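Q: Provided below for reference: sequence and predicted model.
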Amino acid sequence: MVQVTKQAVQQWMMLEYLAKKHRYQSNINTFERKYTMLLEASEQHIETAHTEAINEWDDYIEWKADYDFLQIVKPKIQDIQKGNIEYIG
């Protein structure tokens, strides 16, 4: 049987979520530099464009997903920092 402390689980979870946060934020920063605008402006640009640019649309989908995932990860990091971890199983 393997024994694990709550602190070890908390540290492992924190590393996992910080890595995800870093990946999502890095992708977002890349798109912001590439298009020199924030996600909201890119969304408006795509919606009002007269011609469809497939590459921009593909980037927007990935950009939006990274943004949405980042919004999910941030509160989880706060919960872990506060020790709000529930063990199930």
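A: Received the coordinates, thanks. Residues are numbered from 1 along each chain as shown.

Q: all contacts plus neighbour counts: C-alpha atoms, from now on.
A: Noted.

Q: ok now do the residue sitting nearest the centre point of the chain, which residues does it touch?
A: With distances taken as C-alpha atoms, centre = their mean, the chain has residue 70 as the residue nearest its mean C-alpha position (2.5 Å). Taking C-alpha atoms under 8 Å, 6 or more residues apart in numbering as the definition of contact, the neighbours of residue 70 are 20-21, 24-25.

Q: what about versus this one:
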Amino acid sequence: MLTINKSDIVDGLLLGLMADMHVVKDKLVYFENKYHVSYEVFEQTVKNQEEDYKQWDDYIEWKAYRHLFEDISRKISDVKNADFEVT
């Protein structure tokens, strides 16, 4: 029978989550550099101007990456605090 330490599981989970986080951060920086504004400023601009489909698509994608960033951050916190269950 194989015995796996909880710390090995934590390390493996964190490694995967950190890799995912790196990809998401790169996308967030990409949009900030593309538009030279924060997400909040871009959101207001998109919502208050005449519809621009390219910007609207970027807004939806940027928003999704922000949500993904928050989700991964929560998961990292849960893993670091050993707040998970193996089933």
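A: Right, received. Where do you want to start? Note that this is a predicted model, so its numbers are computed, not measured.

Q: re earlier: report the separation between the residue nearest to the centre of structure 1 and residue 16 of structure 1.
A: Here residue 70 of structure 1 is placed at a distance of 13 Å from residue 16 of structure 1 (C-alpha to C-alpha, to the nearest Å).

Q: can you pull out the helices in structure 1?
A: Under the criterion DSSP state H, structure 1 contains helices at 6-35, 39-48, 54-82.

Q: Out of those helices, which is closest to residue 88 of structure 1?
A: Closest to residue 88 of structure 1 of the helices of structure 1, according to C-alpha to C-alpha: helix 6-35, at 12.7 Å.

Q: can you give me the offset of that closest one from its chain's centre?
A: Here helix 6-35 of structure 1 shows a centroid-to-chain-centroid distance of 7 Å under the convention C-alpha atoms, centre = their mean, to the nearest Å.

Q: Which other helices and strands does it contact?
A: The contact analysis (3 or more C-alpha pairs under 8 Å, 6 or more residues apart in numbering; DSSP states H and E) places helix 6-35 of structure 1 against helix 54-82.
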